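In: Show me how the following folds:
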Amino acid sequence: MNISQAERDALYKVIYSRRDVRKDFINKAIPQDVIQRILAAAHHAPSVGFSQPWDFILVTQEQTKQAIKRGYQAASAESAKLFSQEKRDTYQRFKLEGILEAPLGICVTCDRERNGPVVIGRTIKPEMDLYSTVCAIQNMWLAARAENLGLGWVSIIHDQVLRDTLAIPERLEIIGYLCLGYVSSFSEKPELEQFGWLPREQLDQLVHNEKWTDKSK
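Out: Below is the predicted model of the structure:
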């Protein structure tokens, strides 16, 4: 099955306009068929040994979101202390989550025992199932953008908070908590790039031919 030029262009448009959305969520319900398409896109991600190790916990209740928000606030205060004073002030001005504002939260887990102790592709690199689950999140992110939905990954939270709040068994690895919803607008650039937190690296400095070379000198 060949991809048309219009389809190719649409894919690149989605890739380049994808954003990690933490604000500007609006009070608009997400239709169930849209949620199902996004989850199906995640479920069609590549997975090591076709293991499909992921699960998706959907969060809509306010009480649950409040508990997760409190976990974020504690972890964010803890994280702020790790930055220099100048960076800390900037960090604390950022809005880095939309836990309460987004109509839907999705916690993505990885079941490392799902297909037994020996899985094709994990015999030498056992962490490949974790990477597979991240691929599922990336599929979800791109599908969300194609549906004109914002998605943000909340990484500033301890796993135990999510484990306790969402009754996640100890045997499952928690990969990410995502905030999903319609937004008033999408930024032209990623916010941290836009605000000068860090510059975008030049691609030609990251590409090596045949052997890795130190391009920092």
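In: Could you use CA atoms for every contact and neighbour count after this?
Out: Noted.
In: Touching the host helix or strand of G176 from outside, list them.
Out: Assessed by DSSP states H and E, G176 sits inside strand 172-181. Counting contacts by C-alpha atoms under 8 Å, 6 or more residues apart in numbering, the residues outside strand 172-181 that touch it are 22, 25-26, 28-30, 97-99, 102-112, 130, 133-134, 144, 149-155, 159, 163.
In: In PyMOL, how would I select just the buried ones from those residues?
Out: Remark: buried members of those, expressed as a PyMOL selection using 16 or more other C-alpha atoms under 10 Å:
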select buried, resi 22+25+97+98+99+102+103+104+105+106+107+108+109+110+111+112+130+133+134+144+149+150+151+152+153+154+155+159+163
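In: Sort out for me which of the contacts of strand 172-181 are in strands.
Out: 104-111, 150-154 (DSSP state E).
In: so which pair among those is furthest apart in space?
Out: D111 and G150 (26.5 Å; C-alpha to C-alpha).
In: next helix or strand past the helix or strand encompassing Y16?
Out: If you go by DSSP H and E, Y16 is part of helix 5-17. Next along the chain after helix 5-17, taking DSSP H and E as the criterion, comes helix 32-43.
In: Which parts of that next one count as buried, going by neighbours?
Out: Buried residues in helix 32-43 (16+ other C-alpha under 10 Å): I35, I38, L39, A41, A42, H43.
In: circling back: how far does the helix holding Y16 sit from its chain's centre?
Out: Put simply, helix 5-17 sits 20 Å off its chain's centre (C-alpha atoms, centre = their mean, to the nearest Å).
In: Q66: neighbouring residues, count only.
Out: Neighbours of Q66 under the rule other C-alpha atoms under 10 Å: 13.
In: ok, now which ones touch it?
Out: Counting by C-alpha under 8 Å, 6+ apart, Q66 touches L100.
In: How about the secondary structure of it?
Out: Put simply, Q66 is helix when judged by DSSP: H, G, I helix; E, B strand; the rest coil.
In: so P53 sits right up against T133, yeah?
Out: Yes: counting by C-alpha atoms under 8 Å, P53 does reach T133; the two are 6.8 Å apart.
In: Name the residues contacting each of those two.
Out: Shared contacts of P53 and T133, counting by C-alpha under 8 Å, 6+ apart, come down to S47, T109, C110.
In: this one as well, want them side by side:
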Amino acid sequence: MSHRYPDPEVAAVYRAIYERRDMRHFKPDPVDEAVLARLLAAAHQAPSVGYMQPWRFIRVQDPQLRLAIHALTREEQGRTAQACGERAELVRGLKLEGILECGELLVVALPEGREAYVVGRRTMPEMDLCSAACAIQNLWLAARAEGLGMGWVSIYDPVRLDQLLGLPAGARTIAVLCLGHVDAFYPEPMLETLGWDRRRPMADLVYQDTWGRAVPTP
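Out: Below you'll find the model as predicted:
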């Protein structure tokens, strides 16, 4: 008995993976409530170490709060530019978020009390972050399948964002997600188009048995 999906369904999964983009340009059209519910349900199906389910999604609907989050990202973009030396001007000119334009703004946080989850985290406590990242990726791929764009924003002062959102002690934000309708999906990652970097060959990133040992070619 084969557990493989039918060919069209397999192709759809791979298509969503290959066409997903970190989007920065959005239309202001609202996201349908039923679609948003499906996306959050997809996120909640993510695997988690020790079954801790450490993702918390905060839906930002207050316009003033959205403006305040945007201000945090603009401040950090300036600081990041300063830290990039000779590439500072390029960084200042990059569009790294779509907070004011996107139809939905979500903030993802890790909850307090995560230290109570020991299985799978005793020697690797960062697995709470990895688990939440799986939930974000689920949402991202589901959004692409629904025809919506999403962008993961990480240029902000997390302590100030935590305070802005009233997080309890021990909790912390890990992502600002811009979600919404787009005119078009980028044909390739935006930073690749702009010459910031390029996608590395898989042969440089996959090793066999020991670090740096290339996989033998057939």
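In: Superpose the two chains and report the TM-score.
Out: Between these two chains, after superposing, the TM-score reads 0.93 (TM-score structural alignment, normalised by the length of the first structure); 212 aligned residues with a C-alpha RMSD of 1.5 Å.
In: Could I get the ones in strands among the contacts of strand 172-181 of the first structure in TSV, plus columns for distance to K87 of the first structure?
Out: Shown next, in TSV, are those (distance: C-alpha to C-alpha, whole Å):
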residue	distance to K87 of the first structure
L104	31
G105	29
I106	30
C107	29
V108	30
T109	32
C110	33
D111	37
G150	27
L151	25
G152	22
W153	21
V154	20
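In: Geometric centre of the second structure: which residue is closest?
Out: Nearest to the geometric centre of the second structure sits W152, at 3.8 Å (C-alpha atoms, centre = their mean).
In: which ones are touching that residue?
Out: D22, E97, A175, V176, L177, C178.
In: what would those look like in TSV with distance to L67 of the second structure?
Out: Below are the contacts of W152 of the second structure laid out as TSV (distance: C-alpha to C-alpha, whole Å):
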residue	distance to L67 of the second structure
D22	21
E97	13
A175	16
V176	13
L177	14
C178	13
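In: What is the nearest of these to Y186 of the second structure?
Out: Nearest to Y186 of the second structure among the contacts of W152 of the second structure, with distances taken as C-alpha to C-alpha, is D22, at 8.6 Å.
In: Which residues are in contact with the aligned partner of the closest one in the first structure?
Out: Here D22 of the second structure is matched to D20 in the first structure, going by TM-score structural alignment. D20 of the first structure makes contacts with G150, L151, G152, W153, P190, as judged by C-alpha under 8 Å, 6+ apart.
In: Tell me how far D20 of the first structure lies from P103 of the first structure.
Out: 16 Å (C-alpha to C-alpha, to the nearest Å).
In: same deal with V119 of the first structure?
Out: Per C-alpha to C-alpha, V119 of the first structure is found 37 Å from P103 of the first structure.
In: quick one: contacts for the equivalent of A12 of the second structure over in the first structure?
Out: The alignment partner of A12 of the second structure in the first structure, by TM-score structural alignment, is A10. By C-alpha under 8 Å, 6+ apart, the contact set of A10 of the first structure is empty.
In: where's A10 of the first structure relative to I137 of the first structure, distance?
Out: 19 Å.
In: Alignment lookup: L165 of the second structure to the first structure.
Out: Match for L165 of the second structure (TM-score structural alignment): L166.
In: Neighbours of that match, how many?
Out: L166 of the first structure has 16 neighbouring residues, counting by other C-alpha under 10 Å.
In: same check, this time on E170 of the first structure
Out: Other residues near E170 of the first structure come to 10 when the count uses other C-alpha under 10 Å.
In: Now it: which helix or strand?
Out: Per DSSP H and E, there is no helix or strand for E170 of the first structure.
In: Against R93 of the first structure, how distant is it?
Out: Applying C-alpha to C-alpha, the value for E170 of the first structure to R93 of the first structure is 34 Å.
In: just T64 of the first structure next, same as before
Out: 25 Å.
In: Compare those two and say which is more crowded by neighbours.
Out: Shown here are T64 of the first structure and R93; by other C-alpha under 10 Å, T64 has more neighbours (16 against 8).
In: In space, what's closest to that one - neighbours in sequence excluded?
Out: T165 (6.9 Å; C-alpha to C-alpha, 6 or more residues apart in numbering).
In: repeat for L149 of the first structure
Out: In space, and not counting its chain neighbours, L149 of the first structure is closest to Y182: 4.6 Å by C-alpha to C-alpha, 6+ apart.
In: neighbours around L142 of the first structure, how many?
Out: With other C-alpha under 10 Å as criterion, L142 of the first structure counts 24.
In: so how far is the one helix or strand it maps to off the chain centroid?
Out: Taking DSSP H and E as the definition, one finds L142 of the first structure inside helix 128-146. When C-alpha coordinates are averaged (C-alpha atoms, centre = their mean), helix 128-146 of the first structure and its chain have centres 7 Å apart.
In: Show me what it is packed up against.
Out: For helix 128-146 of the first structure, the elements it packs on are helix 5-17, helix 32-43, strand 104-111, strand 150-154, strand 172-181, judged by 3 or more C-alpha pairs under 8 Å, 6 or more residues apart in numbering; DSSP states H and E.
In: can you state the direction angle for the longest one and helix 128-146?
Out: The one in question is helix 5-17 of the first structure. 110 degrees (axes from the mean of the first three to the mean of the last three C-alpha atoms, to 10 degrees).
In: try the third one
Out: Relative orientation of strand 104-111 of the first structure and helix 128-146, computed by the same axes, to 10 degrees: 160 degrees.
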